[in-house]
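> Just need the structure, nothing else, for what follows:
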Amino acid sequence: MNAAVLREYGEPLDVTDVPAPECAPHGVVVDVEACGICRSDWHAWMGHGEWADDQAPTDFVLGHEPAGTVVAVGDRVESVREGDRVAVPFNLGCGACGECLNGHGNTCTDGLALGFEREAPGAFAERVHVPHADYNAMPLPEGVAPRDVAALGCRFMTAFHALAHRADVDGGDWVAVHGCGGVGLSAVHIADALGARVAAVDVSTDALDRARDAGADVTIDGRGAAVPDEIESVTGGGADVSMDALGRAETCRNSVDCLRVRGTHVQVGLTTDAEQGEVSLPTDVMTRWELDFVGARGMPPTRYDELLGLIEAGDLDPASLVGREVGLDEVSDRLAAMTRYETEGVEVLTF
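Sure, this is the predicted structure:
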C-alpha cells in the first residue's frame, strides 16, 4: 500500500509502498478514506517531544485522525464487522484497565498513541490497523461522511472534551480561545454550540475571519494591544474559561492572565522546542483568585456518541472548517506550511 513515511525530522515525507497492516485477533484493519492533518503531526514531523519521552520514531507512518471502512476483522472482535464505517481515536485504549472501564480511556496507562508510537503506525496511508477495536473503533452515524469525521480528528474531539468535560462550559460563559488553527477553530465552534460567548485571538486576519464564521462573538488581533487587557475589557471582567490552543509560552500565559475570578484555563496546545514542556505561570495570582489550570488530551472513546450526536443533529458542522483537501504527496507541503502558520483552517488528506 502507499504511505507517507517519516525518514528524517523536518524533511519531506517519503511517499512509498509499504506492507499493508496485518490484523491482530483483537483488532481491525480500516481502509482509510480521509485523515486530518493536525499540528500534532507537525510536532511529530519536527521531532518534538523528546523532553517528555514522547518523540515519534523515524522510518514510521504518521497520521492520527482517520476515518474509513473496515476491511478485515480479528477473530476476537465482537462488535465491529467488515463494511462498518468508523472513526478512530488517536488515544487508543486497552479497554480493560481501570481508566478505560471508568470512562477515561484517553488516559489509559496501557494505551497507544496512533501515529506517534512504533506499536501504532499511523494513517497517512491507504490502510491502518486499529487495536482493541471493540473499544476503539467508533461507528459513524448515517449521513456523516468520513471527510467530515477526519475534520473532527483529534482537534474537535480534544476541544469538545476540553470545554464540555474538563472546563464544564455552560451557556452564557465567556470563553477565550488563543490560537485559531484547527483545534482553536474547533473550540470556537463548539463553545458557540454550547451557548457560550467566544473571544478568539490570533495574529492572522484570515484565521480571525474563519473564527468569526465559526461563531466567535469577538475577535482580537494578537499583534495589537495586550491580549489579557483586551479580553478583560470585552468580557466585562475576564473569561470564565480560556484555552491555549497553540502551545507557546506567550499564549499559555495570556490565557491564564485573561481569566476572571475562579476562572479555568485549559491547556490543549503542545509546546515546541522553545519551551520544551515548561512554561512559567503566575502561581500566586492563581492561588489568590482560585484559578484552575487543567489539561485535556483527546477524548474518552466511551463519550464519542455525545459529539457524533451533535453532528448528526446538525448542531456542529466540522465540514464548515475544512480549508483544503490534499493527496498523499502533498502532506509534506502542508506540514511545512504549519511551520510558517500558513495553513487554511482544517486540512484533510483524502483518498
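> drop to CA atoms for contacts and neighbour counts, all remaining ones
Noted.
> Looking at the protein, which residue reaches furthest from the middle?
Ranked by distance from the centre of the chain (CA atoms, centre = their mean), the top residue is Arg288, with 32.0 Å.
> So what's the gap between the longest helix seen in the chain and the chain middle?
If you go by DSSP state H, the chain has its longest helix at helix 146-160. Between the centre of helix 146-160 and the centre of its chain there are 7 Å (CA atoms, centre = their mean, to the nearest Å).
> If you count contacts, what does that helix end up packed against?
If you count contacts as 3 or more CA pairs under 8 Å, 6 or more residues apart in numbering; DSSP states H and E, helix 146-160 packs onto strand 28-37, strand 66-73, strand 85-87, helix 182-193, helix 304-312, strand 346-350.
> which one of the ones you listed lies closest to Pro282?
Smallest distance to Pro282 across the helices and strands packed on helix 146-160 (CA to CA): 23.5 Å, for helix 182-193.
> The closest one vs helix 304-312, what angle?
Here helix 182-193 runs at an angle of 70 degrees relative to helix 304-312 (axes from the mean of the first three to the mean of the last three CA atoms, to 10 degrees).
> any idea how far the residue nearest to the spatial centre of the chain lies from Glu347?
Taking CA atoms, centre = their mean, the centroid of the chain lies closest to Arg155, which sits 2.3 Å from it. Per CA to CA, to the nearest Å, Arg155 is found 11 Å from Glu347.
> what touches both of those two?
Cys38 (CA atoms under 8 Å, 6 or more residues apart in numbering).
> Which residues does stretch 9-29 contact?
For stretch 9-29, using CA under 8 Å, 6+ apart, the contacting residues are 1-7, 45-47, 58, 70-77, 80, 127-134, 328-329, 331-333, 336.
> Let's see that with 6 Å instead.
1-6, 45-47, 70-77, 128-133, 332 (CA atoms under 6 Å, 6 or more residues apart in numbering).
> now the other sequence, so there's something to compare against:
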Amino acid sequence: MRAVVVSEYGVLPEVREVPEPVVADGSVVLKVEATGLCRSDWHGWMGHDSDIVLPHVPGHELAGTIAAVGAGVSGWAVGDRVTTPFICACGSCEQCLAGDQQVCPNQLQPGFNYWGSFAEYVAVPYAAVNLVRLPDDMNFATAAGLGCRFATSFRAVHQVGKVVAGERVAVFGCGGVGLSAVMIASSLGAEIIAIDTNSEALTLAREYGAVHTIHASADTVAQIHELGGAHVTIDALGSNDVVQQALQALRPRGRHVQIGLLPSGVNLDVGRLIGQELTWLGSHGMPAHAYPEMLDLVANGNLNPQQLITRTITLEETPAALAALTTATPAGVTVITP
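Sure thing, here's the model as predicted:
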C-alpha cells in the first residue's frame, strides 16, 4: 500500500510502498477513505512523542470501510462504514469498565503507538469497543474530522467543561480543535470569544458562532475583561503563554479546559488558581460509546462539522502540508483522501 513514511524527525516524509497491516485477533483493518491532518501529527513528526518508533506512518483521525475482520470480532463485517476514536482502548481494564476509555492505561493510538492512517489501510485494535458505525448520509471526510478534533472538543466543552447557555467562553486558538469548540459551545447557547493571530481563522470563528473575535496580542486579557471576563477558557492550541492568558481572563470561580498538548510543560500561577478558586480541567479525546449523542446532534443539524473542512489534499501533498504546520496553521480542517 502507499503511505506517508517518516524516516527522521523533522525531515520531510516521503510517500512510498509499504506492507499492508495484517488483521489480528480482536481487530479489524480499514480501507482509509479519509483522514485528517492535525497538529498532533506535527508534534509526532517533530519527535515530541516518546511512543513513536521510526520509521513511522502518522495519522489518527480516520474514517473508512472495513477491509478485514479478525477472529473474535462480532457484529462487524467487511464493507461496514466506520470511524474510531484516536484512543483505541483495551475494553477490559478498570477505567474501560467504568466507561472511561479515553484514559485507558493500555490504549493504543494509530499514528503514535503504531502505524497510522496516512496510508491506504490502517488497523484498529480492540474493535469491539472502538468502532463507531457511521450514519448512511455522513460522508467520510466529515467522519474523519470527528475522531480527534471535533469529538475531543465535544467532550471538552460539553462533558468536561460543562458549558451551559449564557456563559461566556473564550477559545484560544482557532485551528480545527478551536473552531470545533466555537461551534459546539455556540450550539449550547454560550457567548463565544474567539482568539487567534490568523484573521482568516477569526472570520471562520464568526461564521461558526463566535460573538466576539480578538486578534491575539498583549492586550488580549484586558479585552476579554472589558467584555465581562470568561466563565470558561479553552486552550485549543497548547502554549504556556496561552495558558497564562487563559487563567488571567477567567472570572472568579471560572473553569479552564486544557485540550492543546504542552510538550514543553507549563508554569501555573497557583496563587491565582487558589485565590480565585479557579478550576483547571484536562480533556483527552472521547470514547466510542459517547459518540451517539454527538452524531444525533449532527444528524438533526444542530452541529455541522462538515463546514469546518476547508481543504482536501492527496497523500502526495501530505508531506509538504505537514511541514507547513511549522510556520502556520491553515484556517479550518484539512482532510487527506488516500
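> Aligned to the residue nearest to the centre of structure 1, what sits in structure 2?
In structure 2, Arg155 of structure 1 lines up with Arg149, judged by TM-score structural alignment.
> which ones are touching its match?
Val177.
> thinking again about what came up before, ok and the longest helix of structure 1 relative to helix 304-312, angle-wise?
120 degrees.
> Could you tell me the angle between helix 146-160 of structure 1 and strand 346-350?
On the basis of the same axes, to 10 degrees, helix 146-160 of structure 1 is oriented at 140 degrees to strand 346-350.
> Give me the mean distance between helix 146-160 of structure 1 and structure 2.
With mean CA distance after the TM-score superposition for structure 1, helix 146-160 of structure 1 departs from structure 2 by a mean of 1.1 Å once superposed.
> Show me what secondary structure element comes after that helix.
Using DSSP states H and E, the helix or strand that follows helix 146-160 of structure 1 towards the C-terminus is strand 174-178.
> Now the counterpart of Val326 of structure 1 in structure 2: closest residue in space, sequence neighbours ignored.
Here Val326 of structure 1 is matched to Ile313 in structure 2, going by TM-score structural alignment. Leaving aside its sequence neighbours, Ile313 of structure 2 sits nearest to Ile336 (CA to CA, 6 or more residues apart in numbering; 4.9 Å).
> Mind telling me what that neighbour corresponds to in structure 1?
So, by TM-score structural alignment, Ile336 of structure 2 is matched to Leu349.
> Give me the distance from stretch 115-133 of structure 2 to the chain's centre.
Taking CA atoms, centre = their mean, one finds the center of stretch 115-133 of structure 2 at 16 Å from the center of the full chain.
> what stretch of structure 1 does it fall on?
Going by TM-score structural alignment: stretch 115-133 of structure 2 matches residues 121-139.
> just stretch 286-296 of structure 2 next, same as before
Alignment note (TM-score structural alignment): stretch 286-296 of structure 2 is matched to residues 299-309 of structure 1.
> so how far does the matching stretch reach from one end to the other?
Terminal residues of stretch 299-309 of structure 1 are spaced 15 Å apart (CA to CA).
> Can you list the buried residues in it?
Met299, Pro300, Pro301, Thr302, Tyr304, Leu307, Leu308 (16 or more other CA atoms under 10 Å).
> List just the nearest of these to Val149 of structure 1.
Distances from Val149 of structure 1 to the buried residues of stretch 299-309 of structure 1, taken by CA to CA, are shortest for Leu308, at 8.8 Å.
> For Met157 of structure 1, see how far away the closest one is.
10 Å.
> Thr84 of structure 2 pairs with which position in structure 1?
Checking TM-score structural alignment: Thr84 of structure 2 goes with Val88.
> Which residues are in contact with that match?
Contacts for Val88 of structure 1 (CA under 6 Å, 6+ apart) come out as Pro66, Ala137.
> rerun that using 7 Å as the cut-off
Glu65, Pro66, Ala67, Asn136, Ala137, Met138 (CA atoms under 7 Å, 6 or more residues apart in numbering).
> Ser239 of structure 2 now?
So Ser239 of structure 2 contacts Leu262 (CA under 7 Å, 6+ apart).
> Residue in structure 1 paired with it?
Ser239 of structure 2 maps onto Arg248 in structure 1, by TM-score structural alignment.
> measure that match to Asn254 of structure 1 for me?
With CA to CA as the criterion, Arg248 of structure 1 and Asn254 of structure 1 are 10 Å apart.
> After superposing, tell me the mean distance of the helix or strand that contains Val331 of structure 1 to structure 2.
Counting by DSSP H and E, the element that carries Val331 of structure 1 is helix 331-339. Following the fit onto structure 2, the mean deviation recorded for helix 331-339 of structure 1 is 1.3 Å by mean CA distance after the TM-score superposition for structure 1.
> Fine, thanks again, bye for now.
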